[in-house]
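# Sequence isn't available, so here's the structure alone:
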């Protein structure tokens, strides 16, 4: 084992990142009409996208399959080594084949390509081998620019697999945009974890609406304090005769009106035109609105145009426990 200083190790790591970043920049500059053709194939495919690759390329292919599925292109991974032992039956007419091979000469992929040709399944190749077997036999070839691996011996796939991964993300996101995948669709596909938590609607997050801390404009300051205290949210809404929200009163509003507490009414203390949000907005939308307006509580309305309060959301309600 070599003795390396902290500075040497940091510089070694940084040099790898710089090399791969430079390769990604070059890859972006080299994209051409073939990339657009590949996106069209993805979007027009009636079946599923079948990804295949061996070794490190196979690991990248698995990740790209997951990203495609998460963004509107149903995809799965076919192991080329298992394909010749029965798994070729996973590939059907109407599917699209997406092959990853840095050299383009991976022997195990040949059988997959032959079966795809029998089924008239189109193939997209991601490879650095412009004249390789995979490039010649594919419908569209996306060439990786010639870049040295970040491995000091130039052997371990590093830079090449980073470019493959980025190109897979580019295909998935471009196809998603062309399909017009909505935020609602993404929420259906990501119900778990931080993504799903943030994309759920405020209505789903709160559940059933409970009684709200509301007072009329002529309510005394004492009544406002009692209403705020009973709900523990540090806020009271002020409504008119029709029940529409016309203002809010926070702890800060009460402190600022302390010298008028004995004579003031809610209409004198309240902040007018309060920031609100609709119940069908997402939790992430609510967090963003609080941050943008530097507030900690939002009255939730039936719709964006409605002034009738439906619920109440406090920043403390949004503690993430996933």
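Okay, I see it. Everything numeric in this text was worked out from a predicted model, so none of it was measured. Numbers count the residues shown, from 1 in each chain.
# From here on, just use CA atoms for contacts and neighbour counts.
OK.
# Would you agree residue 298 falls within a helix?
No: using DSSP: H, G, I helix; E, B strand; the rest coil, the secondary structure at residue 298 is strand, not a helix.
# Pick out the residue nearest the middle of this protein.
Central residue of the chain (CA atoms, centre = their mean): residue 195, 6.7 Å from the mean position.
# Tell me, how many residues neighbour the closest residue to that residue other than its chain neighbours?
Counting by CA to CA, 6 or more residues apart in numbering, residue 187 is the residue found nearest to residue 195 once chain neighbours are left out, at 7.8 Å. Look at residue 187: counted by other CA atoms under 10 Å, it has 19 neighbours.
# Contacts only, for residue 187.
By CA atoms under 8 Å, 6 or more residues apart in numbering, the contact set of residue 187 is 195, 196, 199, 200.
# let's go with 7 Å and repeat that
Residue 187 makes contact with 196, 199, 200, according to CA atoms under 7 Å, 6 or more residues apart in numbering.
# What helix or strand is it located in?
helix 183-189 (DSSP states H and E).
# immediately after that helix, which helix or strand?
Next element after helix 183-189 (DSSP H and E): helix 193-199.
# what sits up against that next one?
The contact list for helix 193-199, computed with CA under 7 Å, 6+ apart, reads 187, 190, 282, 283, 284, 322.
# What is the subsequent helix or strand relative to it?
Next element after helix 193-199 (DSSP H and E): helix 202-206.
# ok so, going back, would you mind measuring from the residue nearest to the centre of the chain to residue 137?
Taking CA to CA, to the nearest Å as the measure, residue 195 falls 39 Å from residue 137.
# which non-adjacent residue is nearest residue 60?
Per CA to CA, 6+ apart, closest to residue 60 is residue 165, 6.0 Å.
# can you redo the contacts of helix 193-199 as JSON lines with distance to residue 265?
As requested, those are exported to JSON lines (distance: CA to CA, whole Å):
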{"residue": "187", "distance to residue 265": "44"}
{"residue": "190", "distance to residue 265": "47"}
{"residue": "282", "distance to residue 265": "34"}
{"residue": "283", "distance to residue 265": "33"}
{"residue": "284", "distance to residue 265": "35"}
{"residue": "322", "distance to residue 265": "43"}
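# try this one next to it:
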């Protein structure tokens, strides 16, 4: 269905209004913001974020961002807090209370209990003269010139400003703590970064009966059977005590066929690669991947003190999400 309405123009209007609101937000990164950061940084408890409606959705994200960047935090719904969830908040915790108007009745009803327990409150409001702002220990101002909603009803620019204020708080604290990518990975073990920074070769290597091995006097045909059964595209050639002597791969087989070597009478020690690339199983998986890419190989033998302990190939790294 055709229409004369300019959707793109409407979208650009939203962008312009919200950008103007964010530009104004810079003035609120002031002494109050610094005090809020110091209060959280020097506190032994957790940060508890609260907000109703759209502020609650933003608060949930702020709590998640704080938690993933080194600041212990969680979200508590104000309505649920007044019916028992307030017990989740400890005396050493800090509450971040979010409301653009600063007059959220659900949150204000909790203030007397929070103040009685000497729990520090950081409000995040668009009106510094509001009751939430006045009763809080610190108020972070998030005032915006206008909402992107033409009816001035749906929270739009104000929620964007709140989200940015929360991100600024989280990242400022992250930098102050010296939070590293390794720290981030510890709280994101299931993510791509977590896998790259935490997963080791020993976590994904093949061992025991799944480890392809033959003795040095095995015939090439026996080695091929081992390669086929174990499915790694290679087999290790080892002594009885698992000392690694060499490796034989699919690629070696193709070269042998060109040389017309009899696989039924030739032993594997005559054709194996006696100087294979090996790695320590305690290497990070991403380091093993880099090694394989640099050497242009598809498989890797893992040794400790010259003894074979495991093996893997590119498919294992792909399956583990390292690639």
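All right, it came through fine. All figures in this text were calculated on a predicted structure; none of them were measured in a lab.
# Can you calculate the TM-score here?
Comparison of the two superposed chains (TM-score structural alignment, normalised by the length of the first structure) gives a TM-score of 0.70, and 314 aligned residues with a CA RMSD of 4.6 Å.
# picking that back up, could you take the contacts of residue 187 of the first structure and lay them out as TSV, with extra columns for distance to residue 112 of the first structure and neighbour count?
Below are the contacts of residue 187 of the first structure laid out as TSV (distance: CA to CA, whole Å; neighbours: other CA atoms under 10 Å):
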residue	distance to residue 112 of the first structure	neighbour count
196	36	17
199	39	22
200	41	22
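# Closest one to residue 98 of the first structure out of those residues, please.
Set against residue 98 of the first structure, the nearest of the contacts of residue 187 of the first structure by CA to CA is residue 196 (28.5 Å).
# pull the longest helix from the first structure.
Determined from DSSP state H, the single longest helix within the first structure is helix 6-30.
# before we move on, what about the second structure?
The second structure, longest helix under DSSP H: helix 157-177.
# Go through that helix and list whatever outside residues touch any part of it.
18, 21-22, 25, 37, 41, 55, 58, 62, 65-66, 69-70, 100, 142, 144, 146-148.
# Stretch 252-270 of the first structure too?
Applying CA under 7 Å, 6+ apart, the set of residues contacting stretch 252-270 of the first structure from outside is 217, 218, 219, 220, 221, 224, 247, 248, 249.
# Among the residues you listed, which ones are in strands?
Counting by DSSP state E, those place 247, 248, 249 in strands.
# Now restrict the residues you listed to buried residues only.
Listed as buried from these are 247, 248, 249; burial here means 16 or more other CA atoms under 10 Å.
# Next, format those as TSV and append distance to residue 275 of the first structure.
Listed next are these as TSV, based on distance: CA to CA, whole Å:
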residue	distance to residue 275 of the first structure
247	9
248	9
249	12
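# ok so, going back, any idea how far residue 16 of the first structure is from the residue nearest to residue 60 of the first structure?
Using CA to CA, residue 165 of the first structure is found at 16 Å from residue 16 of the first structure.
# Quick check: the gap between residue 225 of the second structure and residue 300 of the second structure.
From residue 225 of the second structure to residue 300 of the second structure the distance is 19 Å (CA to CA).
# returning to what we had before: tell me roughly how far the helix or strand following the longest helix of the first structure lies from the second structure on average.
Heading C-terminal from helix 6-30 of the first structure, the first helix or strand you meet, by DSSP H and E, is helix 33-44. By mean CA distance after the TM-score superposition for the first structure, the fitted helix 33-44 of the first structure averages 3.8 Å away from its aligned residues in the second structure.
# which parts of helix 33-44 of the first structure are buried?
So, applying 16+ other CA under 10 Å, buried residues of helix 33-44 of the first structure: 35, 37, 38, 39, 41, 42, 43.
# okay, these in JSON lines with distance to residue 109 of the first structure next?
Shown next, in JSON lines, are the buried residues of helix 33-44 of the first structure (distance: CA to CA, whole Å):
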{"residue": "35", "distance to residue 109 of the first structure": "22"}
{"residue": "37", "distance to residue 109 of the first structure": "22"}
{"residue": "38", "distance to residue 109 of the first structure": "19"}
{"residue": "39", "distance to residue 109 of the first structure": "22"}
{"residue": "41", "distance to residue 109 of the first structure": "20"}
{"residue": "42", "distance to residue 109 of the first structure": "20"}
{"residue": "43", "distance to residue 109 of the first structure": "24"}
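# So residue 63 of the second structure belongs to a helix, correct?
Yes: judged by three-state DSSP, residue 63 of the second structure forms part of a helix.
# To which residue of the first structure is it aligned?
Taking TM-score structural alignment, residue 63 of the second structure has residue 65 as its aligned residue in the first structure.
# OK, contacts around that match?
Neighbour list for residue 65 of the first structure: 51, 75, 76, 77 [criterion: CA under 7 Å, 6+ apart].
# quick one, the longest helix of the first structure and helix 159-179 angle?
Taking axes from the mean of the first three to the mean of the last three CA atoms, to 10 degrees, one finds helix 6-30 of the first structure and helix 159-179 inclined to each other by 50 degrees.
# Can you tell me how far residue 299 of the second structure is from residue 26 of the second structure?
Using CA to CA, residue 299 of the second structure is found at 53 Å from residue 26 of the second structure.
# more crowded one of those two?
residue 299 (23 against 11).
# Chain neighbours aside, what residue packs nearest to that one?
Closest to residue 299 of the second structure by CA to CA, 6+ apart is residue 313, at 4.1 Å.
# Touching, the one you found and residue 297? I think so.
No: assessed by CA atoms under 7 Å, residue 313 of the second structure is found out of contact with residue 297, at 8.8 Å.
# who's more crowded, these two?
residue 313 (22 against 15).
# Report the contact partners of that one.
If you count contacts by CA under 7 Å, 6+ apart, residue 313 of the second structure has them with 232, 298, 299, 300.
# Distance check, the second one against residue 220 of the second structure.
Looking back up the chat, that one is residue 298 of the second structure. Remark: distance between residue 298 of the second structure and residue 220 of the second structure (CA to CA) = 20 Å.
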